[in-house]
Every structure is written in structure tokens, then in C-alpha cells.
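*Asks:* Got a predicted structure plus its sequence, pasted below:
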Amino acid sequence: MSTLKHFIEGLPKAELHLHIEGSLEPEQMFLFAQRNKIDLPYKSVEDIRAAYEFTELQDFLDIYYQGMGVLQTEQDFYDLTWAYLEKVHAQNVIHVEIFFDPQGHTDRGIPFSTVINGIYNALIEGEKTLGISFKLIMSFLRHLSEEEGFKTLEEALPHKDKIAAVGLDSSELGHPPSKFERLYARCREEGFLSVAHAGEEGPPEYVIEALDLLKVDRLDHGNRSLEDSDLTARLSQSGIALTVCPLSNFKLAGVTDMRRHPIKTMLDKGLKATVNSDDPAYFGGYMNENYLAISEALNLSKEDLITLCRNGFEATFCTPEQRRQHLDQLENYLST
């Protein structure tokens, strides 16, 4: 496994499913709270780390939104994003497409511009000094109303040049994609690409809604698609990419045994699966840890890993030229 570990560590990678607020490490939460004079219900970094132990999505979301509260200033958002970029740079990630949740901040009175400028400026610096290209995806919180989503879209339009796509996250069950059909139609009119979380907790029908009603360009998670053979065949034939997050699936008990993780089945059935970390500070690992977890549990071959990695680059929202450059880096690595 040490040889395979070395191979994984060296692979140039793209990450397409990363919530920047989910990269908030316990040390950062404690630091930002002190910096902004915010009282936390934790006395130490160790207490926060213990709170990061949970068994289901709602428990995770509770601590996730609590953690957001320490993010107050443009510098906080810059520092959070920069810390993530440094971590993934060390793991040979050369392209990132990251989500941010503006409603989780504007609802607390933090201006939209504070959030996006801090994140975007760090991404620009990362591209310049670390060589990590990027796209930024604005997510709507599905437990909120579509009307609130429209308000957030209006706040976003002055920053349209910074945002490549829109997404849909938070509690899936009870909040089907159809709830946001009008909002996504408006986003398409504004020229945004789109993605949506579907088929993580929710049934295959949510995936079908994301495809047919939201008309997404890429599908986030999508694990439960495999429960519907017709949907599985459709996904294979369409070539739409799935941004799969193995350690997240395990930590939230969507998958109770990594040896039964569906990503190998996805590959076998011709689905364009990719590997991502989701909320790495909370789920126990960034990109390399996710690749290692599935390679060990599923006995993946180098060819499987290369396919997953290549899928990641092919599924980006980059220009064809950028995509070709990234794939060339992968091929160069494989030929050495």
C-alpha cells in the first residue's frame, strides 16, 4: 500500500465538491472566535474537536452552522480559504471548484460583499502563487425558501463576474430540487452554470428532479442513483459527472462500511464519478485521504484511480484550454 499511497500523493487532482465553511479546522474556529471576541460553548480546541464527532447529517449541520458564526470579517474568509488552498496544494490539487453558503452569513448580518471578496481574493492569490486554478460556486440553502434564494441571487448579481455556478445544499430530505425550479431557471437566464446536491440522503427521484427540473450541469453526491437502474443507465449515457465524497458518506452513515462504498460500482456501470472531500475538517480528510480510503477499502487498481482523477478534470467548469492543460499535467505525471 505504501507504493499506492505514494502514487496517490503524486497525482495531480481537481476538487469539485468542497464547502469552504467545511474546511474550518478546530484551531481556526478557536482562533477566529478569540479574534472576533465571540464566546463559544467550548473551552479548548480539544473540546471543539470532540464536538466534530457526530453520526448523522443534522448533527453535522448543527455544528457546521455554529462554526460559521466565528467568520465575521473579510480577513476571516480570506484566511479560511487560504488555509484550505495551502493544504490542498501540499496534496497536489491543481484545480478547485468550491462552494460558499452566503445565506449562512448574510442571515447573521455579514454583508455579501464581505464574504465573497474574502474568499475570492484568496483564490486569486492561490492561483498566482500556488498555481491552483479555480471556479467559485454559490450555494443556496435548501431548508430556506425559494423566495429567500431569489433575494440572495439579487445580492450576488453585482459580483456576477466572480461566480461560475450556483448550487443547492443543506438538509436534503423534505426539500426536493423541485422547490427551486423557478430560481434555477432565473440563474440560467443570468448565465450561471448549475449543480445540486441530490441522492445523498434523498431518493433517486431527487436526482431525476435535479436533472429534469433544475437542468444541472453536474450532480453532487448522487449515490442513491444506483437504486434506480433506469436512472443509472441514463447517467452513464449522458456522461454527467457525479462529485462523490467517500469520507463524508462514511462519517454521515450514508455508507456504514467503506468496503461497500458505491464508487467502484459507479465506475463499473460507466458513471463519471469523481473524488472530493466535501467538508474535510469535519469528515476526517482532504483529497489524498479520500483517495486512500477508497483505494484501501475497495482494492482499487491504479487504472481505477487514474479514471477517477481524469474524470475530475474532465468534469470541471474550466475552458477547454484549461482542461487540456490540467489533463496534460496528469499525463505527464503518469508517463514519468
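*Replies:* Happy to help now that I have it.
*Asks:* going forward, measure contacts between C-alpha atoms and count neighbours the same way
*Replies:* Noted.
*Asks:* So which residues of the stretch 51-200 of the chain form strands?
*Replies:* In the stretch 51-200 of the chain, the strands defined using DSSP state E, counting those that start in this stretch lie at 93-100, 133-141, 165-169, 193-198.
*Asks:* Figure out which of the ones you listed is closest to T307.
*Replies:* Closest approach to T307 among these (Cα to Cα): strand 93-100, 15.8 Å.
*Asks:* and for the closest one, what are the contacting residues?
*Replies:* If you take Cα atoms under 8 Å, 6 or more residues apart in numbering as the criterion, strand 93-100 is touched by 12-21, 131-139, 167, 287, 316, 326.
*Asks:* still on that earlier bit, looking at the strands of the stretch 51-200 of the chain, which is nearest to S277?
*Replies:* The minimum distance between S277 and the strands of the stretch 51-200 of the chain falls on strand 93-100, with 10.7 Å, by Cα to Cα.
*Asks:* what's the angle from the closest one to strand 165-169?
*Replies:* Per axes from the mean of the first three to the mean of the last three Cα atoms, to 10 degrees, the angle that strand 93-100 makes with strand 165-169 is 60 degrees.
*Asks:* want to compare, so here's the second one:
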Amino acid sequence: MPNPDRAALIDRLPKAELHLHIEGSLEPELLFALAARNAVAIPFASVEEVRAAYDFSNLQDFLDIYYQGMAVLQTEQDFFDLTWAYLQRAAADNVRHVEIFFDPQGHTARGVAFETVLDGIERGLIAGQRELGITFRLIMCFLRHLSEEDAFSALEQAMPHLDRIHGVGLDSSELGHPPAKFARVFAKARALGLHVTAHAGEEGPPEYVREALDLLKVERIDHGNRALEDPALVRRIAAEGMTLTVCPLSNLKLCVIDEIAQSPVRQMLDLGLMVTINSDDPAYFGGYVGANYHAVADALDLSADQIVRLAQNSFTGSFLSAAEKALHLERIVDAVNG
């Protein structure tokens, strides 16, 4: 049930967002504006028609329309506008640090230069840091429905820009594309000094989570819901302090859960897991990070201490330095006491 005190606490807590696909923040209004700017035909007559299409039964349904929407992103300014629009919404939710994913293969395959994508997103992130006070890390994802060879090509394209890219991830269609498929390219990324994370255990089985840990040697798991099916795996994740970037409204929209009260967030907290709250692809899933916090807090009747722990976890699980994490954690204490 809604609780005014709980809602106020959520709103004033500083937060980090660790699981956000920047292409998934493409709101229908911006999609239409960019389609007009770039003379790109789209199969929708109105914003309302786009929103009606955002009715998915599984991950693949979503991905089909997600890649379709990407077609309007063509210029550096498009990627800047996309990033800036997201950061303004993040700032409204008191997000102070973001670690965002981008999918270069989804753009280079359309003839958009890697540098065009990177330059526009980075310019937006730098503007967000300067004007909104939101720090950032940028994570390049490999599309798992494509080959590892294709992932190696994407990494090669990134090589001249590694001072601007902080990590690599693994996203897109999970079932049938286990983490083991990308073991070699992740080894190379680690050798280059990049942070590593991967989607695992959203629709894929617990074994995918184990592979991400053992073969990709990830620093955190994106989603991780199905790890709960394996008690030994849960104990390991807890013992290693592995961060899980859970996305409640995404899970609901993609029918990973039937209702928000089935979100695994509270169970993960009770098990001592380093769970965080994130929005995934908020334009498609109906809410940015604040909405995700409010939804699970109300549906699971989370206590103030649990909500604070989620905010703390978001910084602790980030790729920030120890000193930067400590500063944000102090600000959480100030927000609680204030």
C-alpha cells in the first residue's frame, strides 16, 4: 500500500542506476521527433499507437520493437538528445550516478559509425555531469544473438576509445545464447582493463548465472532472478558480495513475473544479497528508477531500512572508486537524517 513517509524517503534518497540501456529510454515523443528530423518511416501513426505496441509477452517481443525503434537514431545529435532526455528524468528521481549500457552493434549494422554513437552519448553524459551533477560510467554491450566474432569486431572498433569506455556487458536475446559463447571476448576485455558485467538469469536458467561468474568472471550480474532457484548459487552470490541489478517493472512488463508483488527484491534482501533497483528500458517498461523503487516498496511493504539499503547497494555495487562510494554513502546518511 502507498505510504507517504516511505514515498518521501524514496524521493529524497540519492541513488545510482546501474542497469539502463540508453536506447531503451527512447520515449515515443522523441522517436517521432527523430523520425521526422531524419526522414525515417516508422510503422506508427501516433504516440498512442506506439505505446499500445509496448504490450509484450516475453523478451523477444520487446527486442523486436526495440531494434525497430533504433532506426531513428542516426546522427551524433540524436544520441545526445536521447542521453540528455534520460538524464533529465534521472535527475528528477535524485539519481546522482549512472552506469549506462549502449549497443554499438545495433547501430553500426545500420551504417551508423561507432564514433557517431559514442560521441553523442558521451557529450550528453558530460553535459549531465556539468549541468545536473550526475556522474557516469559507460558500458558497451555485446549483442548475444550475434556471434562472438561479431563481438570481437565491436571490441576492435572500440579500441581507439577505451579511455572513454569503462566496461563491457552482454545483452539481447538470452535463451539459447549462454555466457559461455562469449568467454574469449570477455577475457580480452578484462585483459584490456575494462569492467565486466552480463545479463544472466532473466529468462535463462541458473546455469547461465554460474557461467557468467565462472567463465566471464563478471563483477556483477544484470537481473539474476533465476539464481534464486539454486540455493547453492544463492549462497555463493551472497558470500562473494556479487551485485544484482534487478529491474522490477521490466520483469513485470516482460512477464518474468505476473504481478509486482512477485518481484524477488525482498527475498533477495532477506537472503543478504546485494540487490539494486534499476529501470532497464524505461520508455518501454513504464517507469524510470523512482517509479521502480515506489512500485516494489509498496507491493512488498519494504521498511525504511530496506529502502535505504537498496540505495546504499546502488553505490556500493557501482564501478566508482572507494572514495567516491564513501562520499555518496555519506550523502545517503544525510538524506535519512534530514
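*Replies:* In hand now; what should we look at? In this text, all values refer to a predicted model and were calculated from it rather than measured experimentally.
*Asks:* sorry, back to before: I'd like the strands of the stretch 51-200 of the first structure as JSON lines, with mean neighbour count and distance to P246 of the first structure appended.
*Replies:* Shown next, in JSON lines, are the strands of the stretch 51-200 of the first structure (neighbours: other Cα atoms under 10 Å; distance: least, Cα to Cα, whole Å):
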{"stretch": "strand 93-100", "mean neighbour count": "24", "distance to P246 of the first structure": "17"}
{"stretch": "strand 133-141", "mean neighbour count": "23", "distance to P246 of the first structure": "21"}
{"stretch": "strand 165-169", "mean neighbour count": "23", "distance to P246 of the first structure": "17"}
{"stretch": "strand 193-198", "mean neighbour count": "26", "distance to P246 of the first structure": "15"}
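*Asks:* Make CSV out of those and add distance to L267 of the first structure.
*Replies:* Formatted as CSV, the strands of the stretch 51-200 of the first structure follow (distance: least, Cα to Cα, whole Å):
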stretch, distance to L267 of the first structure
strand 93-100, 22
strand 133-141, 25
strand 165-169, 24
strand 193-198, 19
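*Asks:* For L271 of the first structure, find the nearest of those.
*Replies:* L271 of the first structure lies closest to strand 193-198 among these, at 15.3 Å (Cα to Cα).
*Asks:* Let me see the ranges of the helices in the stretch 51-200 of the first structure.
*Replies:* Ranges of helices in the stretch 51-200 of the first structure, per DSSP state H, counting those that start in this stretch, are 57-68, 74-89, 103-106, 112-129, 146-156, 181-189.
*Asks:* Quick one, which of those helices gets closest to S277 of the first structure.
*Replies:* S277 of the first structure lies closest to helix 74-89 among the helices of the stretch 51-200 of the first structure, at 10.5 Å (Cα to Cα).
*Asks:* can you state the direction angle for that closest one and strand 93-100?
*Replies:* Using the same axes, to 10 degrees: helix 74-89 of the first structure against strand 93-100 is 140 degrees.
*Asks:* Check which helices and strands helix 74-89 of the first structure sits against.
*Replies:* Where contact means 3 or more Cα pairs under 8 Å, 6 or more residues apart in numbering; DSSP states H and E, helix 74-89 of the first structure is packed against helix 112-129.
*Asks:* helix or strand for the counterpart of T232 of the first structure in the second structure, which one?
*Replies:* Under the alignment (TM-score structural alignment), T232 of the first structure pairs with V234 of the second structure. Here V234 of the second structure sits within helix 231-240, counting by DSSP states H and E.
*Asks:* For the stretch 201-338 of the second structure, just list every one of the helices.
*Replies:* 206-214, 231-240, 248-253, 265-270, 282-285, 289-299, 304-316, 322-337.
*Asks:* Relative to V117 of the second structure, which of these is closest?
*Replies:* Comparing the helices of the stretch 201-338 of the second structure by their distance to V117 of the second structure (Cα to Cα), the top pick is helix 282-285, with 19.3 Å.
*Asks:* starting at the chain centroid, how far to the closest one?
*Replies:* The chain centroid and the centroid of helix 282-285 of the second structure are separated by 11 Å under Cα atoms, centre = their mean, to the nearest Å.
*Asks:* Give me the contacts around it.
*Replies:* For helix 282-285 of the second structure, contacts defined as Cα under 8 Å, 6+ apart pick out 24-28, 51, 54, 249-250, 253, 279, 288.
*Asks:* Looking for the alignment partner of G24 of the second structure in the first structure.
*Replies:* Checking TM-score structural alignment: G24 of the second structure goes with G22.
*Asks:* Can you report how many residues lie near Q91 of the first structure?
*Replies:* By the criterion of other Cα atoms under 10 Å, Q91 of the first structure has 19 neighbours.
*Asks:* Counterpart of it over in the second structure?
*Replies:* By TM-score structural alignment, Q91 of the first structure lines up with D93.
*Asks:* circling back to that earlier point, which among the helices of the stretch 51-200 of the first structure is found nearest to E172 of the first structure?
*Replies:* When these are compared by Cα to Cα, helix 57-68 sits nearest E172 of the first structure, at 9.4 Å.
*Asks:* That closest one aligns to what range in the second structure?
*Replies:* Under TM-score structural alignment, the match for helix 57-68 of the first structure is residues 59-70.
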